[in-house]
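K.L.:
Dropping a prediction and its sequence here:
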Amino acid sequence: MDNNDILIRLRYALDIKNTDMVEIFKLGNVEVTKDEVLKILTKSPDSYDDDEEEVENDDHIKVNNSMLESFLNGYITFKRGKQEPKPGQPATPAKSNESVNNMLLKKLKIALSLTSEDMLDILEKAGITVTKGEIGAILRKEGHKNYKQCGDKYARNFLKGLAVKYRG
């Protein structure tokens, strides 16, 4: 699952409008137009066929990890409002090298004000049974002894569960 696919599924699950997508990117300090958002939200050409050759396509913009993290930070600001940094705290958090799926779950948990029980319910709606300890391990900081990397299956099913919860 690539970053564009994550944005497509997230947009569907949370029913985010194109104009809101532009605003969320702006809140995350990334300037995009509505046309660029539409190009971001198209399936990548390599997801349709398994050819080895790279096809350059003007109708598709590939989202890198930094851009996805900026979008998720913008979504937190969009949902919860701008937070002033505390004294002695850096103004912007440093970009992390952790798994994209772990970052996705952490930032959605913050943006949607979810508890661990809410996250378990969302995964259960998608047909996945996970323990509270496993969720805790996924939400830990990379390098912690109990840290567990989140696989695509869990991230995909979490987004599917969000769609069930928010869209019915």
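P.N.:
Thanks, I have the structure now.

K.L.:
from here on, contacts and neighbour counts on C-alpha atoms
P.N.:
OK.

K.L.:
Give me the distance between the helix or strand where Thr77 lies and the centre of its chain.
P.N.:
Using DSSP states H and E, Thr77 sits in helix 65-80. Mean-position distance between helix 65-80 and its chain equals 8 Å (CA atoms, centre = their mean, to the nearest Å).

K.L.:
Which neighbouring elements make contact with it?
P.N.:
If you count contacts as 3 or more CA pairs under 8 Å, 6 or more residues apart in numbering; DSSP states H and E, helix 65-80 packs onto helix 3-14, helix 18-27, helix 100-111.

K.L.:
structure B:
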Amino acid sequence: MTNNDILRRLRYALNLDNAGVIRLFTLGGHGLSQEDLDLLLKKDDEPGFVDCPDVLLSAFLDGLIKSRRGAQDTAPETAETLNNNLILRKIRIALELKDSDMIRILEAGGMEISKPELSALFRKQGHRNFVYCRDQLLRKFLSGLAKISREELS
């Protein structure tokens, strides 16, 4: 999945308008103009498409954490390069999701996962039980998140 796709899916799942997305980028330490956001939200095949770098998506996720949980005394874990495991971890922190919530969201997205399989995604890289989060799992998670959050809003 591209960072742009993740940004679009999170924006939809969390029912954020453009002003809200820009506010989250600012909270994460990267100011963004409306024009820049429009370019990031375009699809790959649209003219004017601009690739969203890891630093920007990380700033958006850090801003989401700060907006939901408040600013921390320690600096957030900023990453030069994001991977799906770190993206999933930041979403989990921001939304204060427990294992049961994560499993329910994945089931809503059409993926069955056990608690040990889920915990393997959040282990430190290099741990013998660490598992890389594949694009399919992240896609199903974001899809399930959109379904559940949209149902709660209606």
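P.N.:
That came through, no problem. Since the structure is predicted, the reported quantities are computational estimates derived from the model, not experimental observations.

K.L.:
tell me, the helix holding Thr77 of the first structure lands on which residues of the second structure?
P.N.:
Residues 54-69 of the second structure are the counterpart of helix 65-80 of the first structure, counting by TM-score structural alignment.

K.L.:
so who does the residue nearest the centre of the first structure touch?
P.N.:
For the first structure, the residue nearest the mean C-alpha position is Leu104 (3.8 Å; CA atoms, centre = their mean). Taking CA atoms under 8 Å, 6 or more residues apart in numbering as the contact definition, Leu104 of the first structure lies against 69, 72, 155.

K.L.:
Go through those residues and name the one nearest Leu139 of the first structure.
P.N.:
The closest of the contacts of Leu104 of the first structure to Leu139 of the first structure turns out to be Ala155 (CA to CA; 12.3 Å).

K.L.:
which one in the second structure is aligned with the closest one?
P.N.:
In the second structure, Ala155 of the first structure lands on Leu138 (TM-score structural alignment).

K.L.:
got the contact list for its match?
P.N.:
84, 88.

K.L.:
name the element it belongs to?
P.N.:
Element membership for Leu138 of the second structure, per DSSP H and E: helix 135-153.

K.L.:
which parts of that helix are buried?
P.N.:
Neighbour counts over helix 135-153 of the second structure (16 or more other CA atoms under 10 Å) mark 137-146, 148 as buried.

K.L.:
Please apply the same query to stretch 95-115 of the second structure.
P.N.:
Those would be 102-109, for stretch 95-115 of the second structure by 16+ other CA under 10 Å.

K.L.:
same question, stretch 64-81 of the first structure
P.N.:
Within stretch 64-81 of the first structure, the residues scored as buried using 16+ other CA under 10 Å are 65, 67-78.

K.L.:
Can you convert those residues into CSV and add a column each for distance to Tyr48 of the first structure?
P.N.:
Formatted as CSV, these follow (distance: CA to CA, whole Å):
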residue, distance to Tyr48 of the first structure
Asn65, 22
Met67, 23
Leu68, 22
Glu69, 25
Ser70, 27
Phe71, 25
Leu72, 26
Asn73, 30
Gly74, 30
Tyr75, 29
Ile76, 32
Thr77, 34
Phe78, 33
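
K.L.:
quick one: which of the residues you listed is nearest Ala111 of the first structure?
P.N.:
Ile76 (4.3 Å).
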